[in-house]
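K.L.:
have a look at this fold, sequence not included:
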C-alpha cells in the first residue's frame, strides 16, 4: 500500500463503477449505503443509458455519467474505437476527485474506471454476482487487490486466494416488506393473488410477447389474479396495456420500477429472467418464481443461475424455446395453488439470501485500505469499522452536482 494510504486518517473516498444494467447498479447502491453509513464517501460511476439515469435519480450520492458500449457482437469495433475516449474521461475525473479506490460491479462499463485506477496506482476491488464470471470480471480479477462473488462456482473460476464469497448485495428495503403496505402503494388488492412479470433491462421482449398470448388462459385459470408487468424499455407498453384491458385483467404495466421492493413485496409469485441481482432480491423477499433465462446472456450465465436455483428446489425453470402460453399458465397455477410447494421454495430460497453481503464487502474494502490486507473468508460483518473519530451518518451525503463526461 502506498505511503499516502497508510497516512490516511479521514473517511475513504470510493468510486463504485456500477452502470449498464440494474443488475450492476442496485448491488452497487446497497454497498454505497453501507459505506456512507460508516462515514465514507461513495461516488457512483454510471453509463448514460436511460435505465441508469432512471434507477439512480432518487439517490443523493455524487454521480458521474460516462458514455459506454458493451462487448456485444456487432459493436466490438465501436467499443475499441470509443474506449480510449472513455478512459481519458475517467482519468480526468479521477485526477479531479482523487478516489482512494475503485469498486467495479462488473460489465464493460467498469473497465475504463478500473484501467484509470490501475494507472493511478489505486486499489481495485470487484464484485461478480453470477455463477459464471463475465469477460470483464475475468480481466479485472488479474489486476484487482481483492474480489467478491455471489456464488461459490464463480470463485473457483477466478483467483481463489484473493476472492471472498459474500453473496450479492440487496438493498435493505427488501428486508422489511409488509405485503399490505406494498399492495396499497401499488393500488392492488392484498386479498387477491398478484403475479409479477419482469424481463429486466435487457431481456423483456420475449416474455412480453409470450405473456400477451397467454392472457386469455390466465384470466380463465385465475380470474382474480392481478399482474405487475415490468416490460422494459421496449415498444410494448401500449400493446401490453391494451392486451390486459381486453383480457379483463387488472394490471400495472410499467417500463421499469425503481422501488422493486414494492413489486416483490406485493407479489405472491413471479415470472422473471435469471440475472443474479433479481435472484438475490427474490431470495430476500421469499417470492416463489418461474425463472426463464435470457438466451443471449454471455456464457449462458443466466441459464446456469436459473439451473442452480432449480436444482436446489428454490425456483421453477423453463427454457425460452420451450415457453408456450400453456406451459406458462401451468407454472403459474402451480406457484399459486400448490401451497406446500410454495412453502418449500420459500424455505429453500433462504439458502441464496445473503443479508450481510453489502456490509461484508464494505468491511473488507475498508479493512484493506486501513491495513493493506483482507479479513479472511469468514469475517463477521456485524459492524463496519470507520477510520478513527468517524461517526455513522444519519442521513445521505449532500449530493454533488452530477457530471456528464463527454468526448
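P.N.:
Yep, it's here. No experiment lies behind these values; they were computed from the predicted model shown. Residues are numbered from 1 along each chain as shown.
K.L.:
okay, CA-based contacts and neighbour counts for the rest of this
P.N.:
OK.
K.L.:
all strands of the chain, in order?
P.N.:
In the chain, the strands defined using DSSP state E lie at 13-17, 41-47, 63-66, 101-104, 124-128, 146-149, 163-165, 194-198, 226-230, 251-254, 269-272, 289-291, 316-317, 403-405.
K.L.:
second one coming, line it up with the first:
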C-alpha cells in the first residue's frame, strides 16, 4: 500500500457562495500540509468556485435552502435535504473518512447529518458572529463546533462546552496580502477606495458609491482613485459615471486578486459578510460596512458590529446608506489620515492568520489523528 493510500481522508462540506468555500479552501490547504487527503461535498451552485478547490474529488450532493415558511416550501426543502442525506450516507459509506467538516449553509446539512448517522466525527465551523440556521440545526448533534468570533455560543452552555474559537480561515492570498503594512494616505497623494458587495455583487453599491464620490469636495475628489466591483448589468453605467466626473476608476464584475486589492486600499466600502470581515481584519484595512438588511439571522449586522466595536470600521445601515451620507464619511476620513491609520491598526488586532492551522488541529483532535503526517 502506497503512502497516498495510507493518508487519512477528511470530507469538507461547503457550498452556495465563496463565503463558505473560501475558508473551506484554507482548511483544505492546511490539512493537505499535514498529509491528509481532502474530498469536497458541495452543491450545484458552488461549482463556479469549487473547480480549483484543492480536493482529490468533488461530490455534488442534492440540497435546498429554506427560502419561505409556507408548508409547500418547507415540505419541498425537507424532501430535497432528505434526498441529499441519503446520497451522502451512501457516499460516506464508500469513502470511510476520518472526519467530516461542515462550513454552514444548507448544503452542509446532508453530508454532516449523514456523518452523524454513521457515527463519523464531525466539526461545523460558524463564520459569522451569530450562528446560522443550518449550523443551529446541526450543532447539538456534531462532535465539535469551531467559531470565527469569540463567545458566539456564550448563551448556550451545552453548545459552548464543545466550541473552540479558531477564527475564520483565510486563503493563502489573504495571508500574503496581510504582510503588506497599511500606508497612511498623504493629504497630497492618492486616496485608494475599494468598493465591493460580496461574491455576487450588490446593486446598492452601484447606486450609491459613484454618486457619493461625485458629491465629495473637489479638494478631496481630485485625490480619489476607485476600484469597484459591479454586477454585469451595472458595469457600463458605473464606468460612465466615474468617467463623467473625471475620477480614475477600475470597474469589473469580479476581481480574482481581491485580497491584493484590499491591501492596496486606504479605505474599503463593502457588505459585511464573514469572509469580508475576516479578510479586512487579517489584512488590516479600515472599512465602511453596509450589512445586508432583512437577513433572518442578521449575521452581517453582527459581523459589522464586531469590527466597529473594535474601532476598525464604520457601520452604515442600508437605510442611511445614501450618496450624501457616504460622501460625508469619506470626506471626514480623507481629511484625517491618522484616523484611517488607527482604524487599520484596530482591524488588524482582530485578524487570525493562523485560523486554518488552528481549525486543522481541531479536526485532527476529534478524528483521533496524531502528529503531522507529511507526503
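P.N.:
Nice, I can see it. Predicted, not measured: the structure shown is a model, and the values here were computed from it.
K.L.:
adding distance to residue 173 of structure 1, write the strands of structure 1 out as a markdown table.
P.N.:
What follows is the strands of structure 1, written out as a markdown table (distance: least, Cα to Cα, whole Å):
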| stretch | distance to residue 173 of structure 1 |
| --- | --- |
| strand 13-17 | 20 |
| strand 41-47 | 19 |
| strand 63-66 | 22 |
| strand 101-104 | 22 |
| strand 124-128 | 21 |
| strand 146-149 | 22 |
| strand 163-165 | 23 |
| strand 194-198 | 18 |
| strand 226-230 | 19 |
| strand 251-254 | 20 |
| strand 269-272 | 18 |
| strand 289-291 | 20 |
| strand 316-317 | 25 |
| strand 403-405 | 28 |
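K.L.:
columns mean neighbour count on top of these, output as a markdown table?
P.N.:
A markdown table is the format used below for these (neighbours: other Cα atoms under 10 Å):
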| stretch | mean neighbour count |
| --- | --- |
| strand 13-17 | 25 |
| strand 41-47 | 25 |
| strand 63-66 | 23 |
| strand 101-104 | 28 |
| strand 124-128 | 26 |
| strand 146-149 | 26 |
| strand 163-165 | 25 |
| strand 194-198 | 25 |
| strand 226-230 | 24 |
| strand 251-254 | 18 |
| strand 269-272 | 24 |
| strand 289-291 | 27 |
| strand 316-317 | 22 |
| strand 403-405 | 15 |
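K.L.:
can you check which of these gets nearest to residue 338 of structure 1?
P.N.:
Residue 338 of structure 1 lies closest to strand 269-272 among those, at 11.7 Å (Cα to Cα).
K.L.:
mean shift between the closest one and structure 2?
P.N.:
On superposition with structure 2, the mean distance recorded for strand 269-272 of structure 1 (mean Cα distance after the TM-score superposition for structure 1) is 0.7 Å.
K.L.:
please tell me how far the counterpart of residue 245 of structure 1 in structure 2 sits from residue 220 of structure 2.
P.N.:
When structure 2 is aligned by TM-score structural alignment, the residue opposite residue 245 of structure 1 is residue 243. Distance of residue 243 of structure 2 to residue 220 of structure 2, given as Cα to Cα, to the nearest Å: 17 Å.
K.L.:
buried stuff in stretch 242-259 of structure 1?
P.N.:
Of the residues in stretch 242-259 of structure 1, 243, 244, 247, 249, 250, 251, 252, 253, 254, 255, 256, 257 count as buried by neighbour count, 16 or more other Cα atoms under 10 Å.
K.L.:
what sits against the fifth one?
P.N.:
When you say that, I think you mean residue 250 of structure 1. Residues in contact with residue 250 of structure 1, defined by Cα atoms under 8 Å, 6 or more residues apart in numbering, are 225, 226, 227, 244.
K.L.:
what do you get if the cut-off is 10 Å, keeping everything else the same?
P.N.:
Residue 250 of structure 1 is in contact with 188, 194, 219, 223, 224, 225, 226, 227, 228, 241, 244, counting by Cα atoms under 10 Å, 6 or more residues apart in numbering.
K.L.:
closest one to residue 178 of structure 1 among the strands of structure 1?
P.N.:
The closest approach between residue 178 of structure 1 and any of these, judged by Cα to Cα, belongs to strand 194-198 at 14.4 Å.
K.L.:
other SSEs contacting the closest one?
P.N.:
Helices and strands in packing contact with strand 194-198 of structure 1 are listed as helix 204-221, strand 226-230, strand 251-254, helix 260-266, strand 269-272, strand 289-291, helix 325-337; criterion 3 or more Cα pairs under 10 Å, 6 or more residues apart in numbering; DSSP states H and E.
K.L.:
starting at the chain centroid, how far to that strand?
P.N.:
18 Å (Cα atoms, centre = their mean, to the nearest Å).
K.L.:
just stretch 124-134 of structure 1 next, same as before
P.N.:
So, by Cα atoms, centre = their mean, the centroid of stretch 124-134 of structure 1 is 12 Å from its chain's centroid.
K.L.:
now do it: which range of structure 2 does it align onto?
P.N.:
Aligning stretch 124-134 of structure 1 against structure 2 (TM-score structural alignment) gives residues 122-132.
K.L.:
end to end, how far does that stretch reach?
P.N.:
Using Cα to Cα, the end-to-end distance of stretch 122-132 of structure 2 comes out at 17 Å.
K.L.:
just stretch 130-149 of structure 2 next, same as before
P.N.:
Between the start and the finish of stretch 130-149 of structure 2 there is a gap of 9 Å, counting by Cα to Cα.
K.L.:
would you mark the buried spots in it?
P.N.:
Going by neighbour count (16+ other Cα under 10 Å), the buried part of stretch 130-149 of structure 2 is 130-132, 134-135, 138-139, 142-149.
K.L.:
next one: stretch 52-59 of structure 1
P.N.:
Residues of stretch 52-59 of structure 1 classed as buried by neighbour count (16+ other Cα under 10 Å): 52, 55, 56.
K.L.:
I appreciate the help and will end here.
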